[in-house]
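Colleague: Provide a 3D model corresponding to the input given below.
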Amino acid sequence: MRILFVGDVVGRAGRTAVSELLPGMVRDWSLDLVVVNGENSAGGFGITEAIYRELIDAGADAITLGNHAWDQREALVFIERADRLVRPLNFPKGTPGRGAALVEARNGKRALIVNAIGRVFMTPFDDPFACINRELDSCRLGEAADAIVVDFHCEATSEKQAIGFFCDGRASLVVGTHTHVPTSDHQILPGGTAYMTDAGMTGDYDSIIGMQKEEPMRRFTTGIPQARFEPALGAATFSGLAVETDDRSGLALRVAPVRTGGRLEPTLPGFWAS
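Modeller: Here you go, the predicted structure:
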């Protein structure tokens, strides 16, 4: 199975990059499954139903969230009917929506999408290790699911790495989101799970993690907030991770970073070159 994970889409710049680039990637790379983190897609904070539909129309098969899941209050309502929108699994019991979704890939196979949020330097929600473990035990790779993608939305690199090894051999891909900076540690772990600490953001990198620089800089230098954060509006770099899995086991065969457009040095998966 050919899987593309797209890092945090930030504001209009990020959405434009997805709309312009993703359909061609789906076509040219014969992608079977596309997962997009959309928790910053609405003005940098949360997601709306219209944007959810926009990302699905562009080629996303599932959309994951994170700590900004409810910044747009309508998400609390429309997530119940958005069957491909996945919020963190370890939010408190009774939270609207779902923390995992079994979706049909373009090749007709079944893919389990799991979203969880970290606890180090973040709100201490339920134990992500225990929650993910229950999900992986109840929907086993190679049996109930042909591929499993875990989006771990987390601040600390150590916690992300721990989740990667915790899931090794039981998921096709574990990828970190949230910090908006792509790491260079893409690899296949010893048990066959593809891993990357952070996929980076799909947004304007002439910014401070996707936001126009002036207000964050003011707060760092003076400690005084004067305005709200606004997404940067320049050309976005489309950032993510490409994974090819074994059809029998669901484990990873190849993994490569994806970056194109905007300011970052481009890199594309050569193993899918036409």
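Colleague: only C-alpha atoms from now on, for both contacts and neighbour counts.
Modeller: OK.
Colleague: now do stretch 45-65: distance to the chain's middle.
Modeller: Offset of stretch 45-65 from its chain centre (CA atoms, centre = their mean, to the nearest Å): 12 Å.
Colleague: should've said stretch 258-270
Modeller: On CA atoms, centre = their mean, the centre of stretch 258-270 falls 17 Å from the chain's centre.
Colleague: buried sites along it?
Modeller: Neighbour counts over stretch 258-270 (16 or more other CA atoms under 10 Å) mark 258-264, 268-269 as buried.
Colleague: please apply the same query to stretch 86-102.
Modeller: Quick answer for stretch 86-102 (16+ other CA under 10 Å): 86-91, 97-102.
Colleague: same deal with stretch 166-177?
Modeller: 167-177.
Colleague: for that stretch, which outside residues touch it?
Modeller: Stretch 166-177 has contacts (CA atoms under 8 Å, 6 or more residues apart in numbering) with 7-8, 37, 129, 133, 136, 140-141, 147-154, 160, 163-164, 189-200, 243, 245, 250-252.
Colleague: and this one, please, so the two structures can be compared:
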Amino acid sequence: MKFLFLGDVVGRAGREGIADRLPGLIERYGFDFVVVNGENASHGRGLTEPHFNGIRAAGADIVTLGDHAFDQRDTISFIERETTLVRPINMAPGTPGRGAMFVEGRNGHRVLVVNALGRVFMGPADDPFRAVEAAIAACPLGEQADAIIVDFHTEATSEIQGMGHFLDGRASLVVGTHTHIPTADLRILKGGTALLADAGMCGDYDSVIGVDPDEPLNRFLTGIANGRFTPAEGEATLCGVAVETDPRTGLAVKVLPVRVGGVLAQALPEF
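Modeller: This is a model prediction of the structure:
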């Protein structure tokens, strides 16, 4: 199968980029499954229900979250009923929503999507390694699942690479989100798991990680907050990764960078 993962959607620019470009990517490359991280889609922090619905309407089969999962108050009211919205699995017990979802893709493929929070330079969270391992053990790759996608929302590249090696041979893709900067370490590990330290963002790169530069520069220069961070609203680059898997094992046989639109060098996933 072929699937697409896109990194953090940031603000209006990211939402418009998804709406404008994702349907065409799905049609052009025939992706069987699409995952989009939407944790910064609403004003740069969190995800409202209308914005979640917009990402789904553009073609996302699953939308994942991160450390800003509940920054928008109404997320608590709709996450329980949404079977295609996944928040980090290692949040505190009793947190609304689900940390893993097993769903059928548009061509009948069975896909497990797991979302987890890192702990290095991040807020409090339970052990992500054991939490993800438990979810995967309940739905093994090549048996119940045709593909397993792990979105590890973390600050440290060492932690995401550690997760990749921990799950090598047991997941189709382990990909980092959160920093908004696409990394160049895309590869397939020895056991057949595709790994990327950070997918990057779907947002305006004429910015400071998706934010209009004025306020970040003010804080860097003075150390004093002068206002809120405001998402930049120029043309977005959609950043992520495309993976092709072995139909027998669910492991990766091809992994390609995706960068479409905006100011970054373009990278189209020519299979």
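Colleague: circling back: need the buried residues of stretch 258-270 of structure 1 in a markdown table with secondary structure and distance to Phe45 of structure 1, can you?
Modeller: Output for those, formatted as a markdown table (DSSP: H, G, I helix; E, B strand; the rest coil; distance: CA to CA, whole Å):
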| residue | secondary structure | distance to Phe45 of structure 1 |
| --- | --- | --- |
| Val258 | strand | 24 |
| Arg259 | strand | 23 |
| Thr260 | strand | 23 |
| Gly261 | coil | 23 |
| Gly262 | coil | 21 |
| Arg263 | coil | 22 |
| Leu264 | coil | 23 |
| Leu268 | coil | 28 |
| Pro269 | coil | 30 |
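Colleague: Throw the residues you listed into JSON lines and include distance to Asp185 of structure 1, thanks.
Modeller: JSON lines is the format used below for the buried residues of stretch 258-270 of structure 1 (distance: CA to CA, whole Å):
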{"residue": "Val258", "distance to Asp185 of structure 1": "13"}
{"residue": "Arg259", "distance to Asp185 of structure 1": "14"}
{"residue": "Thr260", "distance to Asp185 of structure 1": "18"}
{"residue": "Gly261", "distance to Asp185 of structure 1": "21"}
{"residue": "Gly262", "distance to Asp185 of structure 1": "22"}
{"residue": "Arg263", "distance to Asp185 of structure 1": "20"}
{"residue": "Leu264", "distance to Asp185 of structure 1": "17"}
{"residue": "Leu268", "distance to Asp185 of structure 1": "15"}
{"residue": "Pro269", "distance to Asp185 of structure 1": "15"}
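Colleague: and the strands in the stretch 51-200 of structure 1?
Modeller: 62-64, 85-86, 100-104, 110-117, 147-153, 173-177, 187-188, 194-196 (DSSP state E, counting those that start in this stretch).
Colleague: Asp204 of structure 1 is nearest to which of these?
Modeller: strand 173-177 (16.2 Å; CA to CA).
Colleague: post-alignment, that closest one versus structure 2, mean distance?
Modeller: With mean CA distance after the TM-score superposition for structure 1, strand 173-177 of structure 1 departs from structure 2 by a mean of 0.3 Å once superposed.
Colleague: and that strand, how far from the chain's centre?
Modeller: 7 Å.
Colleague: kindly report the same for stretch 110-130 of structure 1.
Modeller: The chain centroid and the centroid of stretch 110-130 of structure 1 are separated by 13 Å under CA atoms, centre = their mean.
Colleague: stretch 24-37 of structure 2 now?
Modeller: 14 Å.
Colleague: list the buried residues for it?
Modeller: Counting neighbours by 16+ other CA under 10 Å, stretch 24-37 of structure 2 gives 25-26, 29, 31-37 as buried.
Colleague: with stretch 67-74 of structure 2 instead?
Modeller: 67-72.
Colleague: equivalent analysis for stretch 74-87 of structure 2, please.
Modeller: 75-76, 79, 84-87.
Colleague: can you lay out the buried residues of stretch 166-177 of structure 1 as a markdown table showing distance to Arg228 of structure 1?
Modeller: Shown next, in a markdown table, are these (distance: CA to CA, whole Å):
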| residue | distance to Arg228 of structure 1 |
| --- | --- |
| Cys167 | 38 |
| Asp168 | 40 |
| Gly169 | 43 |
| Arg170 | 41 |
| Ala171 | 39 |
| Ser172 | 39 |
| Leu173 | 35 |
| Val174 | 33 |
| Val175 | 29 |
| Gly176 | 26 |
| Thr177 | 23 |
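Colleague: contacts only, for the residue nearest the centre of structure 1.
Modeller: Centroid-nearest residue in structure 1: Asn37, 3.5 Å away (criterion: CA atoms, centre = their mean). By CA under 8 Å, 6+ apart, Asn37 of structure 1 lies in contact with 6-9, 63-65, 177.
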